[in-house]
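A.B. asks: model this:
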Amino acid sequence: MADIITVDDPDDPRLSDYTGLTDVELRRRREPAEGLFIAEGEKVIRRAGQAGYAMRSMLLSAKWVEVMGDVIEAATAPVYVVDPALAERVTGYHVHRGALASMARKPLPTAAELLARPGTRRIALLEGIVDHGNLGTIYRSAAALGIEAVLLSADCADPLYRRSVKTSMGAVFTIPYARLTPGRHALEVVREADFKLLALTPDEKATALGELRSEPDDQLALMLGSEGHGLSQDWMCAADEWVRIPMAHGVDSLNIAAAAAISFYSLCDA
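C.D. replies: This next block holds a predicted model:
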């Protein structure tokens, strides 16, 4: 059973994993370098543990100790119990869910290793998506609708950043992912694994998703770009086919998270 330790000093070094959680730039640099990420809320903490992520510590307000009793019983990492006001001073925001856990990251597979996994037929390739909320929502849709792996461009946001994890409701733990190498040849590893590259675009010349010809065993990689700029020219030129979501009433585009959900459903239902 984990040790339960009451802490009343916001500068206690044992709470260092939780300091400045609202400082995006700091956390973006610090968390991958130190091999940690923050899980927020009871459900997300449980899902992280079920996915095999090791706990470094927990930070709880007193009323959550009983709720998380079974997790504490099974844990070996320390549990720090703090007053809600102190938690806010440490983290930089009101922790309304009352429970945080610092978890250890796992080593990422290479893109080639991920693509070689048996049964991987429908994957998402994400380029330049830097909004953590959008990224988490895309992962949640991917998990729900049958995407089997995600490959991220080098400049995509961190799926294990706190907001991504929270927005995905822990779905980031269920889909394996890897980073692509930087540069114009990033997609070669996908082509070498015999995936057909599909670029999602609003261009009228693109094939409507409902008219895409594919079989369940086809290996399809759907490429999604940032909401502001879409896919880069390099990725568009690398595509085997452009695909689009037919729209009405003069609407020419959707939020990238909404477009991803529609596209995943169409692709995985094919």
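A.B. asks: rest of the way, CA atoms for contacts and neighbours
C.D. replies: Noted.
A.B. asks: From A149, how far out is D70?
C.D. replies: Taking Cα to Cα, to the nearest Å as the measure, D70 falls 31 Å from A149.
A.B. asks: Please apply the same query to R56.
C.D. replies: Counting by Cα to Cα, the separation of R56 from A149 is 27 Å.
A.B. asks: Those two - which one has more neighbours?
C.D. replies: A149 (24 against 18; other Cα atoms under 10 Å).
A.B. asks: Can you give me every residue that contacts that one?
C.D. replies: 114-115, 120, 122-124, 175-177 (Cα atoms under 8 Å, 6 or more residues apart in numbering).
A.B. asks: ok, 6 Å please
C.D. replies: Contacts for A149 were tallied using Cα atoms under 6 Å, 6 or more residues apart in numbering; they are 123, 175-177.
A.B. asks: Using ChimeraX, define a selection of the buried residues within those residues.
C.D. replies: Buried members of the contacts of A149 can be picked out in ChimeraX with the line below, counting by 16 or more other Cα atoms under 10 Å:
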select :123,175,177
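A.B. asks: Can you point out the helix or strand that includes the residue positioned nearest the centre of the chain?
C.D. replies: To find the centre residue of the chain, average its C-alpha atoms and take the closest one (Cα atoms, centre = their mean): that gives P159, at 3.0 Å. With elements delineated by DSSP states H and E, P159 resides in a region that no helix or strand encompasses.
A.B. asks: Pull the number of nearby residues for Y18.
C.D. replies: When neighbours are counted by other Cα under 10 Å, Y18 registers 22.
A.B. asks: quick one: the closest residue to it other than its chain neighbours and G183, what's the gap?
C.D. replies: Ranked by Cα to Cα, 6 or more residues apart in numbering and with sequence neighbours excluded, the top spatial neighbour of Y18 is T91, at 5.6 Å. From T91 across to G183, the span is 36 Å (Cα to Cα).
A.B. asks: want to put them side by side, so please do this one too:
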Amino acid sequence: MEAIEVTDPRDPRLGDYVGLRDVTLRKSLEAEHGLFMAEGDKVIRRALRAGFAPRSLLLTERRRDALGDVVDGVDAPVYIVSEEVAQGLVGFHLHRGALGSFHRRPLPAVGDVLRGARSVVVLEDIVDHTNVGAIFRSAAGLGVDAVLLSPRCADPLYRRSVKVSMGSVFTLPYARMDDWRQGLGELRDRGLRVLALTPGEDSAPIDRELAAEPGRPTALLLGTEGDGLSSRWLDQADARVRIPMAGRDVDSFNVTAAAAIACYELVRCSAPTEPSLPSAP
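C.D. replies: Below is the predicted model:
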């Protein structure tokens, strides 16, 4: 695909890239056109490898060769702009120098994502895009099988989430619940144990609770940044678990650190157990 040089940030061909820090504008624009943004050549490459179809690519002049090995195979316009045009367009200094606009795909149904999953992370109303991206990165890196989102949870394909996840949102299966009140029922219907992560005094150490039923498929509930899990979801869980703390006036971690630790324990203990070999005669 031949590169197209553009000198005016108001050029309508660059409409996908307008005001990337304006959350309200971006939510409206991306919903209307069914698109998401990938920032940086590494994340763009991962979106392409995951099979997402590009609408266009935007490269600054200093980064025009950053994707040279893949540009020829991209069936979409590749726009080249100066640093000044890029900043006027997106609203900040584009230090990575590369953006990609991609078509979204329909999300799978919750049941499809849960099929065969042994370790699942469920996010209730986590609204910070950075936190969502970081949780996806930890979950993917540690081998979690799937993620479920409550209806009000932040969008994993929002630019900031994509960037922080380093593209993990492209490969880790996830789905969004339609029904917050009854959504956990499908987990139990499919045989998953449901654990709620909370620092409350009535919770058990997560490693001890998971070790009680090693190898059992398990879903771990994580709550919103400030208040944690709702009382409804806490009450629906099979057990409440916590990460043991050493003290020193720290009673909990932030949700991203807690997710990383909990996902490690979740994957370790939900893996199928090896059958014991018969003793030698």
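A.B. asks: which residues does the residue nearest to Y18 of structure 1 contact?
C.D. replies: Residues in contact with T91 of structure 1, defined by Cα under 6 Å, 6+ apart, are 18-21.
A.B. asks: Over in structure 2, tell me which residue corresponds to it.
C.D. replies: Alignment note (TM-score structural alignment): T91 of structure 1 maps to V90 of structure 2.
A.B. asks: ditto for H185 of structure 1
C.D. replies: Using TM-score structural alignment as the criterion, the counterpart of H185 of structure 1 in structure 2 is Q182.
A.B. asks: And for L126 of structure 1?
C.D. replies: Per TM-score structural alignment, the equivalent position to L126 of structure 1 in structure 2 is L123.
A.B. asks: So its match sits against A219, correct?
C.D. replies: No - between L123 of structure 2 and A219 there is no contact under Cα atoms under 6 Å: 10.4 Å.
A.B. asks: So those two - more neighbours on which side?
C.D. replies: In this view L123 of structure 2 and A219 are compared by other Cα under 10 Å, and A219 has more residues nearby, 29 against 24.
A.B. asks: how about stretch 50-66 of structure 2, which residues of structure 1 does it hit?
C.D. replies: Per TM-score structural alignment, the counterpart of stretch 50-66 of structure 2 in structure 1 is residues 51-67.
A.B. asks: Show the end-to-end separation of the matching stretch, please.
C.D. replies: In stretch 51-67 of structure 1, first residue to last residue: 20 Å (Cα to Cα).
A.B. asks: Tell me which residues are up against it.
C.D. replies: Residues outside stretch 51-67 of structure 1 that contact it (Cα under 6 Å, 6+ apart): 77-84, 98-104.
A.B. asks: Any of those residues buried? List them.
C.D. replies: Buried residues within the contacts of stretch 51-67 of structure 1, defined by neighbour count using 16+ other Cα under 10 Å: 77-82, 84, 98-104.
A.B. asks: would you turn these into JSON lines with distance to D252 of structure 1 and secondary structure?
C.D. replies: Converted to JSON lines, those look like this (distance: Cα to Cα, whole Å; DSSP: H, G, I helix; E, B strand; the rest coil):
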{"residue": "A77", "distance to D252 of structure 1": "50", "secondary structure": "coil"}
{"residue": "P78", "distance to D252 of structure 1": "52", "secondary structure": "coil"}
{"residue": "V79", "distance to D252 of structure 1": "50", "secondary structure": "strand"}
{"residue": "Y80", "distance to D252 of structure 1": "50", "secondary structure": "strand"}
{"residue": "V81", "distance to D252 of structure 1": "50", "secondary structure": "strand"}
{"residue": "V82", "distance to D252 of structure 1": "49", "secondary structure": "coil"}
{"residue": "P84", "distance to D252 of structure 1": "46", "secondary structure": "helix"}
{"residue": "G98", "distance to D252 of structure 1": "41", "secondary structure": "coil"}
{"residue": "A99", "distance to D252 of structure 1": "41", "secondary structure": "strand"}
{"residue": "L100", "distance to D252 of structure 1": "40", "secondary structure": "strand"}
{"residue": "A101", "distance to D252 of structure 1": "41", "secondary structure": "strand"}
{"residue": "S102", "distance to D252 of structure 1": "42", "secondary structure": "strand"}
{"residue": "M103", "distance to D252 of structure 1": "41", "secondary structure": "strand"}
{"residue": "A104", "distance to D252 of structure 1": "42", "secondary structure": "strand"}
